[in-house]
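*Asks:* the sequence and its predicted three-dimensional model are supplied below.
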Amino acid sequence: MIFFRTAFAKLENQSQKSRSLIQKDKGISIRRQCELLGINRSSLYYAPSEPDPLPNALDEAIMARIDYWHTALPYLGSRKLVIKLNEDGYPVKRKIVRRLMQKMGIYAIYPKPNLSARNFKEAIVPYLLRNYNVAFPNQVWSIDITYIPMPHGHMYLTAIIDWYSRRIVGHYLSDSLDTESVIYAVREAVKECGIPAIINSDQGSQFTSDTYKQLLKDLGIRQSMDGKSRWADNIMIERWFRSLKTEQIYPNEYDSPRELRKLINDYVDTYNSLRPHEALDYKVPDEIFYSCFAA
């Protein structure tokens, strides 16, 4: 690929030099000069246009509002999101909203088919956690990805939560919705916290990919996936994403990925080490997680 790019760049540079030799009113017609230099006459009149930033900026603004309403009212589907967006001053149609929701990797949280893009049917694995008793840390983790708006563009956050202690054991901020980000988050979480028995996810393409499945197999981790139409199977990490956005992301300003990353890191540190949970008998996640490994 690098070879072809280099060759193309050389050809384009040579073509530009040839076009610079074309001169008017020199006794030879423009057509004849082009024939002698071996270039297309139409290329003399072509000026590449810069991409229009307005459509992309509008998409980003609409996605930011979709994320806001999805966080506040996660059960809203594309039809009702269209109504809220129209009320916000964005005269969009359902087709646009559905396209942007797919780009963001989100879907309405209520009993309905999972709309996350996924791999072939044979890549889906069973949900292992129905009526499953979680009794200690690193028994079950949940992993998911969420969209986060930026002043110019957007980012994606992959996060992993331990079911027993409610501790965030790993997270990674990326500018793309790809499998590599998920792989990195899992590797770093395992490096810091150990190997879980099970990791649960939705049926998104990142989690049905051969690379992700092979990673879990190599680490000796059993893979579990939400059942079709069972939005609540991974609700623990979904709730944490909502808390992160409503308590930390939306109330604060950030202009760069570096500033956003610091906001997320600060929230994770506070959540893990200082925030008591009713479900943990008002203890903090770090205390529950690490006390089980104490001698």
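*Replies:* Structure received. Residues are numbered from 1 along each chain as shown.

*Asks:* alpha carbons only for contacts and neighbour counts from here, please
*Replies:* Fine.

*Asks:* what ranges do the helices span in the stretch 1-150 of the chain?
*Replies:* Ranges of helices within the stretch 1-150 of the chain are 2-20, 30-37, 53-72, 78-87, 94-104, based on DSSP state H, counting those that start in this stretch.

*Asks:* as JSON lines, those with mean neighbour count would be great.
*Replies:* Converted to JSON lines, the helices of the stretch 1-150 of the chain look like this (neighbours: other Cα atoms under 10 Å):
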{"stretch": "helix 2-20", "mean neighbour count": "12"}
{"stretch": "helix 30-37", "mean neighbour count": "14"}
{"stretch": "helix 53-72", "mean neighbour count": "17"}
{"stretch": "helix 78-87", "mean neighbour count": "16"}
{"stretch": "helix 94-104", "mean neighbour count": "17"}
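
*Asks:* in addition, the following structure is provided for comparison:
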Amino acid sequence: MIESSNPLISVRQQCRLLSLHRSGLYYQPLAETEENMTIMRLLDEQYYKTPFFGERKLKIWLRGLGYFVNRKRLRRLMQLMGWETLYKRPGTSDPNTSHKVYPYLLKGLAITRANQVWATDITYVPMRKGFMYLCAVIDLHTRYVVNWSVSNTMTADWCKSVVEEAITTSGKPEIFNTDQGSQFTSEIFTGMLKNHEIQISMDGKGRAIDNIFIERLWKSVKYENIYLNVYEDGVSLYQGLQQYFEFYNTARFHQSLGYKTPADLYKTIAA
């Protein structure tokens, strides 16, 4: 159990000894009403079945399940979750028109080696009494999850720290791909990539397939872990995801990788 009053061992050291990221210690789920949480959970699962549903169809669909919500309420819940209809990914961030948008560099590019291209994204994570957000960095060639973190806020500083940890532990990619969310177009985030001399690539607006590999990761982590568990707080969420990503990287066989694990390829090729 973490003790903040222990004068001999700092909180940072206690987290390291327990293999616990500090984000899992400090962050608590954002609260919503029980009915709103149920609706958001239903919407989150429905996205993977009908990402082309807009507000009107979702309103009718929810009504059929016994939930009568007006468009204002539905729109607010969709925004909290980051639902973007049809051609856009279920993005958790809105673009900022004052930020520079970089070109998409992956079109026609043969991705043939580890640490050639990394990508990152944010997704909504439902919990028993609230929700949090998950950010992950994935190597596109091997599908290896290089780093991840949870938070109850979606800031550029948080995204930057997740990527910087990945670079510290695994080197750096030649190209880094994101969507056009405000966290990723901010100078805080792009400046960090430029300081590491990493080429910046951003999905074309309205192009769901540009970041398809990390979208597949979100579907896997939700159906294989998040939806099967009811996490109470940041600590239990972090520990559950830690176990899952260890499984995903080292024990989950991928058909597209010739039934090898991401770690099999990443650690061999990146060595």
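*Replies:* Nice, I can see it. Remember, it's a predicted structure, so these values are computed and weren't measured experimentally.

*Asks:* TM-score for this pair?
*Replies:* Once the chains are laid over each other, their TM-score by TM-score structural alignment, normalised by the length of the second structure reads 0.82; 240 aligned residues with a Cα RMSD of 2.1 Å.

*Asks:* how about the helices of the stretch 1-150 of the first structure in CSV, adding distance to residue 292 of the first structure?
*Replies:* Shown next, in CSV, are the helices of the stretch 1-150 of the first structure (distance: least, Cα to Cα, whole Å):
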stretch, distance to residue 292 of the first structure
helix 2-20, 51
helix 30-37, 78
helix 53-72, 33
helix 78-87, 44
helix 94-104, 37
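
*Asks:* residue 205 of the first structure: which of the ones you listed is closest?
*Replies:* helix 94-104 (11.8 Å; Cα to Cα).

*Asks:* what's that closest one aligned against in the second structure?
*Replies:* The counterpart of helix 94-104 of the first structure in the second structure, using TM-score structural alignment, spans residues 71-81.

*Asks:* same check, this time on stretch 203-221 of the first structure
*Replies:* Going by TM-score structural alignment: stretch 203-221 of the first structure matches residues 180-198.

*Asks:* how about the matching stretch: buried residues?
*Replies:* 180-186, 189-190, 192-193, 198 (16 or more other Cα atoms under 10 Å).

*Asks:* ranges for the strands of the second structure?
*Replies:* 117-126, 131-139, 145-151, 175-178, 199-202 (DSSP state E).

*Asks:* superpose on the first structure and give me the mean offset of the longest one.
*Replies:* Once fitted to the first structure, strand 117-126 of the second structure is off its aligned match by 0.6 Å on average (mean Cα distance after the TM-score superposition for the first structure).

*Asks:* neighbours around the equivalent of residue 163 of the second structure over in the first structure, how many?
*Replies:* Counting by TM-score structural alignment, residue 163 of the second structure corresponds to residue 186 in the first structure. Neighbouring residues of residue 186 of the first structure were enumerated by other Cα atoms under 10 Å; the total is 25.

*Asks:* if I look at residue 186 of the first structure, how far off is residue 215 of the first structure?
*Replies:* For residue 186 of the first structure, the distance to residue 215 of the first structure equals 9 Å [Cα to Cα, to the nearest Å].

*Asks:* is it true that residue 32 of the second structure touches residue 129?
*Replies:* Yes - with contacts counted by Cα atoms under 8 Å, residue 32 of the second structure reaches residue 129, the gap being 7.2 Å.

*Asks:* and for residue 66 of the second structure, the neighbour number?
*Replies:* Neighbour tally, residue 66 of the second structure, other Cα under 10 Å: 9.

*Asks:* now do the same for residue 144 of the first structure: its match in the second structure.
*Replies:* Using TM-score structural alignment, residue 144 of the first structure pairs with residue 121 in the second structure.

*Asks:* list the contacts of that match.
*Replies:* Contacts for residue 121 of the second structure (Cα atoms under 8 Å, 6 or more residues apart in numbering) come out as 91, 135-137, 178-179, 214.

*Asks:* okay, buried residues for stretch 256-270 of the first structure please.
*Replies:* Quick answer for stretch 256-270 of the first structure (16+ other Cα under 10 Å): 260-261, 263-264, 267-268.
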